[in-house]
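In: Sequence and predicted structure, then a few things I'm wondering about:
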Amino acid sequence: CTIIGDVEIGAGSSIWYNCVLRADVSRIVIGERSNVQDGSVLHCDPPRPGDPDGSPLIIGDDVLIGHMAMVHGCTIESRGFVGLGAIVMNKAVIGADAMLAAGAMLTEGKVMAPRELWGGRPARKMRDLDEAAIMGMRIGTAHYAENAKHHAAAVAAALM
């Protein structure tokens, strides 16, 4: 993976193969135990006239970002889920325990409330998530946290 600029990665988080985290114009903050899966691109936008904060990328704890996602200058609250190949644009917000479906596009400034499922291009609310769906997301996040430990151990052993 390629990581440049002002990037903060929390304890237990994992960035998988062929990801790009580019914080050359603003910051990227990733909370604890989150995972960014293979081939995802994370970026942000700089401050501009009328927008002094720009669009940093803020990712909470226990977030799962699926393979080949494009996540740009947005906020993903703790336990949020971004499906495979989904796109999240500047100043959008994915609420806690919310899921953006695979292939969906959450356009600029859209806000997903906690525990909602959104899908489509552009993304729209499909339904509220039940406990079974939320538990499924948590299992996925725990799986990636454990898998990251195995990969780290294998890489360390190979370097010995």
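Out: That came through fine. Numbering: from 1, shown residues only.
In: going forward, measure contacts between C-alpha atoms and count neighbours the same way
Out: Will do.
In: Show me which positions of stretch 13-31 end up buried.
Out: 13-16, 19-31 (16 or more other C-alpha atoms under 10 Å).
In: ok, the residue nearest the centre of the chain - contacts?
Out: The chain has I65 as the residue nearest its centroid, 4.2 Å off, counting by C-alpha atoms, centre = their mean. Contact analysis of I65 by C-alpha atoms under 8 Å, 6 or more residues apart in numbering lists N35, V36, Q37, S40, F81, V82, G83, L84.
In: A further structure is provided below for comparison with the first:
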Amino acid sequence: MPVHRFNGVEPRIAEDAFVAPGAQIIGDVELHDGASVWYNCVLRADVQTIVVGARSNIQDGSVVHVTRKTHGTFIGEDCLIGHMAMIHGCTLQDHSFVGLGAIVMDACVIETDAMLAAGAMLTPGKVIPSGELWAGRPAKFFSKMTSAQIERNRAGAAGYVDLAQMHRAEAGD
């Protein structure tokens, strides 16, 4: 497994978490039960902490980092982080969704059941309130999420838990 101690701190990975080949987990990283980190992701917690909650997934090619002395990165439970996203020194509350190629910058918060659209950039210190969809560069309010959209996002997170276990089985972990 591509797990690296940094400055005397070893990543802590739940027994049933999935870390795909090619991913790099460095330093003060905590992956909770059922979390998944997909192919070619980098989670680098060299100067602050990264926590990935239960059943959350960080999809292929994404980067998760922190800000020295000021902001760790805290990802709640059942979160979806799309392919090639950049997550930096921020908080993603339970059931939040970050779209493909989106950027979440320092001191941002994406609240429960909120979504940042694909390709969007959430600039430092912004908060996406619960149940809202933001889009654009820089990201702005786009619409309220419907109950169907929220349910689809929640089902997507659950689907990734199952998919991660299938990949684990194929890899023989």
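Out: Received the coordinates, thanks. All of these numbers come straight from a predicted model, not from anything done at the bench.
In: Give the aligned equivalent of the residue nearest to the centre of the first structure in the second structure.
Out: Taking TM-score structural alignment for the superposition, I65 of the first structure sits opposite I81 in the second structure.
In: now G83 of the first structure
Out: Checking TM-score structural alignment: G83 of the first structure goes with G99.
In: The nearest residue to that match once chain neighbours are set aside and V63 of the second structure, how far apart?
Out: Excluding its sequence neighbours, the residue lying closest to G99 of the second structure (C-alpha to C-alpha, 6 or more residues apart in numbering) is A118, at 3.9 Å. Distance, A118 of the second structure to V63 of the second structure, by C-alpha to C-alpha, to the nearest Å: 15 Å.
In: Likewise for I103 of the second structure?
Out: I103 of the second structure is 10 Å from V63 of the second structure, by C-alpha to C-alpha.
In: Confirm for me that the residue nearest to G99 of the second structure is in contact with R137.
Out: No - counting by C-alpha atoms under 8 Å, R137 is not a contact partner of A118 of the second structure; they are 10.4 Å apart.
In: And these two? Which one has more around it.
Out: A118 (20 against 13; other C-alpha atoms under 10 Å).
In: which residue in the second structure lines up with A104 of the first structure?
Out: In the second structure, A104 of the first structure lands on A120 (TM-score structural alignment).
In: That should have said R115 of the first structure, apologies.
Out: So R115 of the first structure corresponds to G131, using TM-score structural alignment.
In: The second structure: which residue goes with E8 of the first structure?
Out: For E8 of the first structure, the aligned residue in the second structure is E30 (criterion: TM-score structural alignment).
In: what about its match, which helix or strand?
Out: strand 24-31 (DSSP states H and E).
In: And the helices in the second structure?
Out: For the second structure, applying DSSP state H gives helices covering 147-171.
In: give me the stretch of the first structure that the lengthiest strand in it matches.
Out: Of all segments of type strand in the second structure, defined using DSSP state E, the longest is strand 42-52. Alignment of strand 42-52 of the second structure against the first structure: residues 20-30, by TM-score structural alignment.
In: what does that stretch rub up against?
Out: By C-alpha under 8 Å, 6+ apart, stretch 20-30 of the first structure touches 1-10, 13, 39-47, 54-61.
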